[in-house]
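Undergrad: Next one to model:
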Amino acid sequence: MRLLDTVLLSALQGLTEVLPVSRSGHGAVARLWLTSDEGALTLEGVLQLSTAAAAAIAASRMRPARIAAAVVPAPPMVACRRRVSPEGQAYMVRTAPDANYPEENPIDREMGYIVFEELGGKPLAVLFNFGCHNNMVGRVLSADMFGRAGEVLREKLGDVATVSLAAPCGDVSFMGLDGKKLVSDEHAAGRAIAGAILESFPKVERSEPRAVHVSSVVRRIPDRPYDPADFVYDQGRGSSPAALAFHKLRYEPEEAAVRVRGQTYCDVEIQAIAIGSVAIVTNPAELFSIFGLTIRRQSPFPVTIVSELTNGYCGYVPTRQSFKHGGYETYRTVYTSRLAKDAGDQIVDISLEVLRAVQTQQATGKPTRDDAR
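TA: Predicted coordinates for the structure are as follows:
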């Protein structure tokens, strides 16, 4: 028997005590996996079992809790990474001919968080929502600044679960006008994120929500049609021979693939989860920051956390004006920059729609079904 088989069988046997499935049910699952072809034990199957097990174990450990949630000023270590020349060309930071080119778009300079506590005040978990590309550490696998923030929170609050949800930051970087980091490294960034939460949450009023409400929609948004002009390099990531060579290598295959595919579409899921006066609304995009800021400002909830890159992936979603300025995030590809130019506005509208839906659920006590395409 393969080692992985042995591990799975052991897990199935142990989970009999916590999963709402009979021993015979576990046996059926095991036979389904272990008597198939050698390659049939898929990652999907392992993840399904692991997810079910984690949910069941967590449910068995549930206890009454209260929350402290707020939106606070974010540490001053982020900036819009797109700089626009007087001629209207967008450049990535560090590649702009003039470091004094202005930022293209306003960005969200606040961050949200939720602290879950036992009724006696002992922290159980912290969820935080910070808007910045989480990639200060290069060329190695790392949880980066968000992971460092979790480390600081656990150091100060004890063995709590820490969850980071990336706020819309498709055009946000930790680099300033001159291309230098606005904070020294991921450790300092993590301390700054955690510090903002640790300073705020002891002062925040607690609430004890009695229910969780959820609304989700899936909308099919068209991809941008093939246009040869989308693949003309505009020097948005530099004008060196190396930059030109990289663009050719990266985007010539993309152009060929987009051209032969014809009109394509992307199913975009937007989900809202309401916990008392706090809401989390998700999207699968690398959404430009101003869209998240708009959602938060127009949300019917006092505290709204906007989480990008959630429940799928649909690539960068710039503003309409950003498409006029060109630059890296607007370069058409099969997957990483694909949606129609008004997709950001659509995601804002759908996000507000599902937020209003969960607000209605709270008011009426009636669930809604919004799985519309």
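Undergrad: from here on, contacts and neighbour counts on C-alpha atoms
TA: Fine.
Undergrad: For this structure, which segments are assigned as helices?
TA: Using DSSP state H, the helices assigned to the chain run over residues 3-15, 23-34, 43-60, 144-157, 186-200, 241-261, 289-298, 320-325, 343-364.
Undergrad: Would you mind telling me which of those helices is nearest Val212?
TA: helix 343-364 (8.7 Å; Cα to Cα).
Undergrad: Would you do the same for the sequence below? I want to compare the two.
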Amino acid sequence: MYSSLRFRLHLAAALVGSLSLFFGSVTVVAETPTKLLRAGAFAIDITPTKFPVSSAGSMTHRMADKAHDPLHARCLVMDNGQTTIALVTCDSCMIPREIYDAAKQRASEATGIETDHILCSATHTHTAVTATPTFQSIVQDDYLEFLTQRIADGIVQAHSQLEPARVGWAIGNNPRQVFNRRWFLRPGNSLADPFDRGTDKVRMNPAANSKSLLQPAGPIDPQVPVLAVQAIDGRPIAMWANYSLHYVGGVPANSLSADYFGEFARQFSRSIDADDTKPAFVAAMTNGTSGDINNINFFEGAARQQPFEQIRLVAADVAASALVAYQRIEYLDWVPLKMRETEIELGVRRPDAEELARAEELIAEAGPGPWRDRRLIYANETLDLAKYPETVHVKLQAIRIGELGIVSSPCETFVETGLAIKKHSPLKPTFTIELANGYNGYLPTAEQHTWGGYETWRAKSSYLSADAEPLVRQTLLDLLEQVSQ
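TA: As a prediction, this is how the structure comes out:
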């Protein structure tokens, strides 16, 4: 029996030896999955191809017959092998949810990126094509399909350029260009409102360096968060910055312009010698929480600049601050990517019967518009708001890129909300991209609502219920908790 077993063992050994001679030696190694981060970016031109066009950002309708500088949808796609996300920021005042939803669906069908893993936002330049009805601006309907397709095409192109990459982030700081625009005035100064209520306690954009000024009604956020992506060989792919500044302005009424957002991108690219990279480097400035912030130094005042000059000065200063942060970045070869999206239902401040009757009477006495009288403009807004539903659904998102957090808001969000989110977020640092995935007007805090002022005056630009802000803020913090796990 023993000899028989020994024979079988020799036979097996001989067979293995023969197979080794035939196939060569075989080494079995347990494979460890390689974590690979890839990224691609593309800036697609969304400047209209035909003029004149309706230009947003004013209480009265205006037309632009040229573009001083190009408008873009800047797109960044990141894929860590487990999750793919896309960030898009468009040179537009505001864009309705329907356009974003359609663009995301088209991009998803072409790339496989899930629609709830795409964040699209507007910069809030007040000199872009009108895509959303506010006040007396007329939507440029023949531009909407073009805009939708270009956003989708930009995401698809960025996705097609995915390559091995590294990512990092840092926080810059620039308190010189942001000022709270809502002010308490000294006693005895009148605070008129278009509804003749006489209950306002603050004024938006009062006269700078005036004896009537008492103190700002809120803080500022000077942070300049910077997210950067580079190729494995160090070539820059993209840089996404964030700053809580409404816009700059100083653009002639007949011109389109990306405002300081576009100029920032150009100046930053030059500052790192990235104008001629292949594929092209993409820099973007997203709008933070700037619903009550602008670029006017109310404390001291400032001389009026020539058209586009203040844009250039602000862009240069903020780009320099972003560069300082950019140079501090430590890049990582791979990071977790997580993204969550949800919808919440918010109330709408609709006019009551008495308010509606007053508005109808004012319009009947004045005759058909357009109007320049503020009381008439808001009377017409009241008639429009009477047609709104009692509630609206808004889309909110949170993103984790390593230990960096990003949340979205579809509103012109007050800086207090952004600061609260930064303070309580489980991810450090965190920043908010506003005017994202739709447009739902201003989002004052409950306290700011009690103080009144332009940002609270009921209109298509400010219609959410006074309790909307805490609901939005808490939902975003909840989403951050989810992605931080």
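Undergrad: TM value for the aligned chains?
TA: The TM-score (TM-score structural alignment, normalised by the length of the first structure) is 0.75; 312 aligned residues with a Cα RMSD of 3.0 Å.
Undergrad: burial measure for Ala110 of the second structure, as a count.
TA: If you count neighbours by other Cα atoms under 10 Å, Ala110 of the second structure ends up with 14.
Undergrad: you'd agree it is up against Gly154?
TA: No: using Cα atoms under 8 Å, Ala110 of the second structure makes no contact with Gly154, being 11.4 Å away.
Undergrad: picking that back up, will you turn the helices of the first structure into CSV that also has mean neighbour count?
TA: Below are the helices of the first structure laid out as CSV (neighbours: other Cα atoms under 10 Å):
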stretch, mean neighbour count
helix 3-15, 14
helix 23-34, 14
helix 43-60, 13
helix 144-157, 20
helix 186-200, 19
helix 241-261, 14
helix 289-298, 20
helix 320-325, 16
helix 343-364, 20
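Undergrad: Over in the first structure, tell me which residue corresponds to Lys423 of the second structure.
TA: Using TM-score structural alignment as the criterion, Lys423 of the second structure maps onto Arg297 of the first structure.
Undergrad: for Asp478 of the second structure, same thing?
TA: Asp478 of the second structure maps onto Glu353 in the first structure, by TM-score structural alignment.
Undergrad: quick one, what contacts the residue nearest to Leu293 of the first structure when sequence neighbours are not counted?
TA: In this structure, Leu293 of the first structure finds its nearest non-sequential neighbour in Asp108, 5.5 Å apart by Cα to Cα, 6 or more residues apart in numbering. Asp108 of the first structure makes contacts with Gly131, Ser289, Ile290, Gly292, Leu293, as judged by Cα atoms under 8 Å, 6 or more residues apart in numbering.
Undergrad: Could you identify the residue of the second structure that aligns with Asp108 of the first structure?
TA: Asp108 of the first structure maps onto Asp221 in the second structure, by TM-score structural alignment.
Undergrad: where's that match relative to Ile237 of the second structure, distance?
TA: According to Cα to Cα, to the nearest Å, Asp221 of the second structure and Ile237 of the second structure sit 27 Å apart.
Undergrad: cool, and Glu330 of the second structure?
TA: 15 Å.
Undergrad: Look at these two and report which has more neighbours.
TA: Ile237 (27 against 12).
Undergrad: my guess is that one meets Val229, correct?
TA: Yes: here Ile237 of the second structure reaches Val229: they are 5.5 Å apart, a contact under Cα under 8 Å.
Undergrad: Quick check: neighbours shared by the two?
TA: Ala39.
Undergrad: picking that back up, could you export the contacts of Asp108 of the first structure to TSV, including columns for distance to Cys169 of the first structure?
TA: Formatted as TSV, the contacts of Asp108 of the first structure follow (distance: Cα to Cα, whole Å):
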residue	distance to Cys169 of the first structure
Gly131	5
Ser289	5
Ile290	9
Gly292	8
Leu293	10
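Undergrad: Pick the one among these closest to Asp5 of the first structure.
TA: Among the contacts of Asp108 of the first structure, Gly131 lies closest to Asp5 of the first structure (Cα to Cα), at 41.0 Å.
Undergrad: where do the strands sit along the stretch 201-350 of the first structure?
TA: Secondary structure of the stretch 201-350 of the first structure (DSSP state E, counting those that start in this stretch): strands at 212-222, 265-275, 278-282, 286-287, 303-307, 316-317.
Undergrad: Pick the most deeply packed of those.
TA: strand 316-317 (a mean of 29; mean count of other Cα atoms under 10 Å).
Undergrad: Now do whichever strand or helix holds Ala107 of the second structure: everything it contacts.
TA: Assigned by DSSP states H and E, Ala107 of the second structure belongs to helix 97-111. Contacts of helix 97-111 of the second structure with the rest of the structure, by Cα under 8 Å, 6+ apart, involve 113-115, 118, 120, 144, 147-149, 151-153, 155-156, 159, 437-439.
Undergrad: So for it, what gets flagged as buried?
TA: Residues Arg97, Ile99, Tyr100, Asp101, Ala102, Ala103, Lys104, Gln105, Arg106, Ala107, Ser108, Thr111 are the ones in helix 97-111 of the second structure that count as buried (16 or more other Cα atoms under 10 Å).
Undergrad: just stretch 325-343 of the first structure next, same as before
TA: 325-334, 336-341, 343.
Undergrad: What's the end-to-end length of it?
TA: End-to-end distance of stretch 325-343 of the first structure: 17 Å, with Cα to Cα as the criterion.
Undergrad: So what's the gap between it and the chain middle?
TA: Here stretch 325-343 of the first structure is found 18 Å from its chain centre; the criterion is Cα atoms, centre = their mean, to the nearest Å.
Undergrad: Then stretch 276-293 of the first structure?
TA: Taking mean C-alpha positions (Cα atoms, centre = their mean), stretch 276-293 of the first structure and its chain are 9 Å apart.
Undergrad: just stretch 173-193 of the second structure next, same as before
TA: 25 Å.
Undergrad: And Val348 of the second structure, what's its match in the first structure?
TA: Checking TM-score structural alignment: Val348 of the second structure goes with Asp223.
Undergrad: and the gap between the residue nearest to its match when sequence neighbours are not counted and Pro64 of the first structure?
TA: Closest residue to Asp223 of the first structure apart from its sequence neighbours, by Cα to Cα, 6+ apart: Leu339 at 4.2 Å. Using Cα to Cα, Leu339 of the first structure is found at 43 Å from Pro64 of the first structure.
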